[in-house]
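**Student:** Model the structure of this input:
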Amino acid sequence: MTDSSSETCELAPDIAKFYQGKSLQGQPPSLWTLVLSQVTTWIFARSLMNAAVLGFFYGIAGTLAYGMYYFSFITGAHIVDSLRFKHGFNNIQTFMQVKFGATGEHLYNAVIGFRLVSEVFSNLLVFGFITTLFVGFNENYLILIIAVATLIYSSIGGLHTALKTDVAQALLTIVAIAVLSVAMFAHPLFSFDDIISSSNTADNKGWILLMVAFIQIWSYPAHDPVMTDRGFLADRATTKKSFYYAAPISMACILLFGLLGVFAQLNNAGGATEVTQTLNTLFSPAVMMLFSFALIISAISTLDSTYASAAKLIVIDMKLVKPTVRNGRLIMLGFLLAGLVFIATGSKDLFDAVAISGTVSLFLAPVVFFSIWSSWEVKPWAIIVSFVSALMAGIVYMLENGGYITVMAPVFGAEHKYVQLLILCVMASMIGSIAFVLARKRM
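**Tutor:** As a prediction, the model looks like this:
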């Protein structure tokens, strides 16, 4: 058993502030700072847009499917609690190294590195899209402006700065969503009965996506350092409460924002193909500016936390460079540039980033069930099998959805992409779990 807490607590005050979110007096963040930080970093711009878009195309089922991902706070709480207080580890990397060797740690770091880059990419993309839609400026200029602005203020105090700004950003986002919800409920065309019956058709694939989300929530939080980093900052009781309180608050916000998409589809008289086009016809410019404001604030709040987690990953968890504030700032810049490279490729599908990331994260599902919660000792080859199966599932989904290959329909009779995704998730989970069962060390 290894505990890296002794290493981290010896950091100088400014380093502890930058990487652990502590005050200069060495105090950890308070309960409600952690709660609101968890809320705003998971109600990010991509999530709000995904919830609305899925509601637009699949009705209430689509919105509930995306809301299901927010049960990750509950599974995440138990993952972090077991790591810290059952196994005695202060980060997931050390656990992976001890249980599966250097290979397990490297595989884990590769996945969360990609996750962090995708967060930068997707939130900047939403910012560019929404501001171009409502303001009319050049998208690339706006992306660069917000990218540089968030980098500058994030680099001042690292995680400490992110936590402080998260509180205000969370409150602004919650108020904006509340006002938008009131405007929707007060609209003369709004009907709860229509909302509830919006997914009654037999071919609605939103329910399939709900099953996908249920499979992924067991491993999803383990590959999201923005969430798990906040699980190692405070005492046990405060940490648990922060996850438990953040879950219903975040889920309520996501479901309410998703209902805007459902409402738009139910009243899409003009046959628009985008949720924002329909909402523009239903609400006043003032309401739509508030819609835009919620997305912009949520994008900014996630970016600063992503930069902080990226710096911690490379400097503290992977120990690739000396733990200094300067090195942390350089890492932040590197992840920003990597996100801009992704944007330059022209990718626009926001949910695919979630689907692929969540599918690859399934290699951690047997780690969570068997190693973290059940304390099994397994031979290291199991993690390689689990990783390869989850990675191949993610690649197949990406290539199928991109039209590069056609495998799922001929082999499984699965035409729709969410049916394909469900099959791939089930297969990856089963292969990984079987590998762990076969690799278990008998005491």
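**Student:** When you work out contacts or count neighbours from here on, use the C-alpha atoms and nothing else.
**Tutor:** Will do.
**Student:** in stretch 416-423, what's buried?
**Tutor:** By neighbour count with 16 or more other C-alpha atoms under 10 Å, stretch 416-423 contains the buried residues 417-423.
**Student:** The structure of the following sequence is requested for comparison with the preceding one:
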Amino acid sequence: MISLYVIAAFAVVIVFSFLIAPRRASVEGFFEGQVAGCAPGLWTLVLSQVTTWIFARSLMNSAILGYYYGAAGTLAYAAYYLSFLTGGYIIGQLRACDATSVQDWLGARFGAVGQGTYNAVIALRLLSEVFANLLVVGLIFSAVLPEMAGAGTVAVVVVAVMGLAYSAWGGLSAALRTDVVQMLLFLAVFGVAFLYLVASPEFSFAAIVTSEGTSGSRQGWVLLAVALLQVFSYPAHDPVMMDRGFIADRRTTRNSFLHAFWLSALCILAFGVFGIHAANLGAAYEGQLLATWSGMFPTWVFVALLVSLLVSALSTLDSALASAARLCVEELRLAPRSLAGGRVVMVIFMALGGALTLWGNSTLFDAVAVSGTASMFLTPVMIAVFVFGWSVPVWSYLVSFSAAIIGAAAYFLRSADFMVSILPDAPKYEQLLVICVAVLVVGFAAVLIGSRRVAD
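**Tutor:** Down below sits the predicted model:
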């Protein structure tokens, strides 16, 4: 019965998405998000930013980290949403330089090397977005249809095809318009579930705030430190956020980032409460918390949580595909700037992202940790230029980039024998903190030395 409710509710969301998507597509709308020649308004941008950043993987991460590490774990993940403030600052600096994208700015300073290294990182980021959200879809349907072999795989294929269908029709304009509806649906459905939770007799805000989860809060505080180290560069390597920073006037853009910060942070913290509450009740961890919740809440609350996750997954998929089309067509020039060119790119990215779901890695935070570490090469460079006005040489940029990529690889391969002998004998998040500090030390040293030599 639960499966029927989930399928029916999600089918309604998909139908609404098709109805809201623009009936007629244009090249400007596909790549620039314009509708009838006009840029999107403030709340279209706000809701689009929020729904693409509180995607299914993030909601699950927040709940899982809350379950294991209590309030500290959920707070650590919410700290990544400070990216809206740092991202707004970065966009403001780029537009003050008359840059039209991060690639434009990097190309002016570091040439093809700057653009090529950045594009490689964000291409992997976009693939991970498609993969991770399809993975959550598969996990949900595997949980609600345990008796059906391959239910998760079938769901992944169906959602991939449906999401691709309306995304490829309208591109960025379709993503923006459907994001608004999907976000409003998310807030309504999730809001009802959250109100039920806080009104239940066993719920206590004091217990939530002081909870240390099932594994103690130490690793949660470590993750908070990691998030604060990564949060300056993190938004710069997210093309979905950066693309939305150049499609409206500066005042609208600045305000959209501010509103997106508090709204998305509240959603992440609220979803994390469900994980913390499960730990406080002593519930056993099962299947990314999905099976845990099914035994904790009434059917309608459980369905509301699952539909919230599915809506957020769908909204992220269309935005990731729109950004992938823009990257390959406008920045890499791998396809003609036409509707057909953009659609071909979307098909390729969806196919590759779907194929990655067969890889079998269900540790959702790892993708965040690896991509966040890889993005840290931008922190020393942007701080040097934006804050101090220094001129950074190409070799300094490359040293910072190399340090970040090596750091990301080290965390990803931390279980390999050769990495075990190098990394400290500590929990993985403490290893990640050490790696992040090392990446920043090397990057800042290279930028400081290089900038001084240029000044001399």
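**Student:** For E330 of structure 2, give me its contacts.
**Tutor:** Each residue near E330 of structure 2 by C-alpha atoms under 8 Å, 6 or more residues apart in numbering is listed here: R337.
**Student:** and the residue in structure 1 that it lines up against, how far is that from A186 of structure 1?
**Tutor:** If you follow E330 of structure 2 across to structure 1 using TM-score structural alignment, you land on I316. Counting by C-alpha to C-alpha, to the nearest Å, the separation of I316 of structure 1 from A186 of structure 1 is 50 Å.
**Student:** swap in Y66 of structure 1?
**Tutor:** Taken as C-alpha to C-alpha, the span from Y66 of structure 1 to A186 of structure 1 is 25 Å.
**Student:** now L424 of structure 1
**Tutor:** L424 of structure 1 is 42 Å from A186 of structure 1, by C-alpha to C-alpha.
**Student:** okay, those two: which has more neighbours?
**Tutor:** The residue with more neighbours, out of L424 of structure 1 and A186, is L424; 22 against 11, by other C-alpha atoms under 10 Å.
**Student:** Now find how far off-centre stretch 29-47 of structure 2 is within its chain.
**Tutor:** Centre-to-centre, stretch 29-47 of structure 2 and its host chain are 21 Å apart (C-alpha atoms, centre = their mean, to the nearest Å).
**Student:** That should have said stretch 282-296 of structure 2, apologies.
**Tutor:** Once both centres are worked out by C-alpha atoms, centre = their mean, stretch 282-296 of structure 2 turns out to sit 24 Å from its chain's centre.
**Student:** So for that stretch, first residue to last residue, what's the gap.
**Tutor:** Start-to-end, stretch 282-296 of structure 2 (C-alpha to C-alpha) is 11 Å.
**Student:** residues of it that come out buried?
**Tutor:** 283, 285, 288-294.
**Student:** Have a look at structure 1 and report its longest helix.
**Tutor:** Once structure 1 is assigned using DSSP state H, the helix that runs over the most residues is helix 139-185.
**Student:** That helix maps to which residues in structure 2?
**Tutor:** Helix 139-185 of structure 1 corresponds to residues 152-198 in structure 2, going by TM-score structural alignment.
**Student:** what's the average distance of that stretch to structure 1?
**Tutor:** Taken against structure 1, stretch 152-198 of structure 2 registers an average deviation of 0.8 Å after superposition, with mean C-alpha distance after the TM-score superposition for structure 1.
**Student:** can you pull out the strands in the stretch 201-350 of structure 1?
**Tutor:** In the stretch 201-350 of structure 1, no strands are found when defined by DSSP state E, counting those that start in this stretch.
**Student:** List the contacts of the corresponding residue of structure 1 for G443 of structure 2.
**Tutor:** Correspondence of G443 of structure 2 to structure 1, assessed by TM-score structural alignment: G432. Applying C-alpha under 8 Å, 6+ apart, we find G432 of structure 1 in contact with 363, 365-366, 382-383, 385-387, 389-390.
**Student:** which one of the residues you listed sits closest to T131 of structure 1?
**Tutor:** A390 (35.6 Å; C-alpha to C-alpha).
**Student:** Looking for the alignment partner of the closest one in structure 2.
**Tutor:** Counting by TM-score structural alignment, A390 of structure 1 lines up with A404 in structure 2.
**Student:** Over to F57 of structure 1?
**Tutor:** When structure 2 is aligned by TM-score structural alignment, the residue opposite F57 of structure 1 is Y68.
**Student:** count of residues packed around A237 of structure 1?
**Tutor:** Neighbours of A237 of structure 1 (other C-alpha under 10 Å): 10.
**Student:** How much space separates it from S5 of structure 1?
**Tutor:** Distance of A237 of structure 1 to S5 of structure 1, computed by C-alpha to C-alpha: 18 Å.
**Student:** who touches stretch 299-317 of structure 2?
**Tutor:** The contact list for stretch 299-317 of structure 2 (C-alpha under 8 Å, 6+ apart) reads 2, 5-6, 9-10, 13, 51-57, 59, 129-130, 133-134, 136-137, 140, 159, 163, 175, 178-179, 182-183, 185-186, 189-190, 192-193, 196, 293-294.
**Student:** any idea whether the closest residue to G353 of structure 2 other than its chain neighbours is helix, strand or coil?
**Tutor:** The shortest distance from G353 of structure 2 to any non-neighbouring residue, by C-alpha to C-alpha, 6 or more residues apart in numbering, is to F131 (4.5 Å). Under DSSP: H, G, I helix; E, B strand; the rest coil, the three-state class of F131 of structure 2 is helix.
**Student:** Now do the same contact list for the aligned partner of F131 of structure 2 in structure 1.
**Tutor:** Matched to structure 1 by TM-score structural alignment, F131 of structure 2 sits across from F121. F121 of structure 1 makes contact with 339-340, 342-343, according to C-alpha under 8 Å, 6+ apart.
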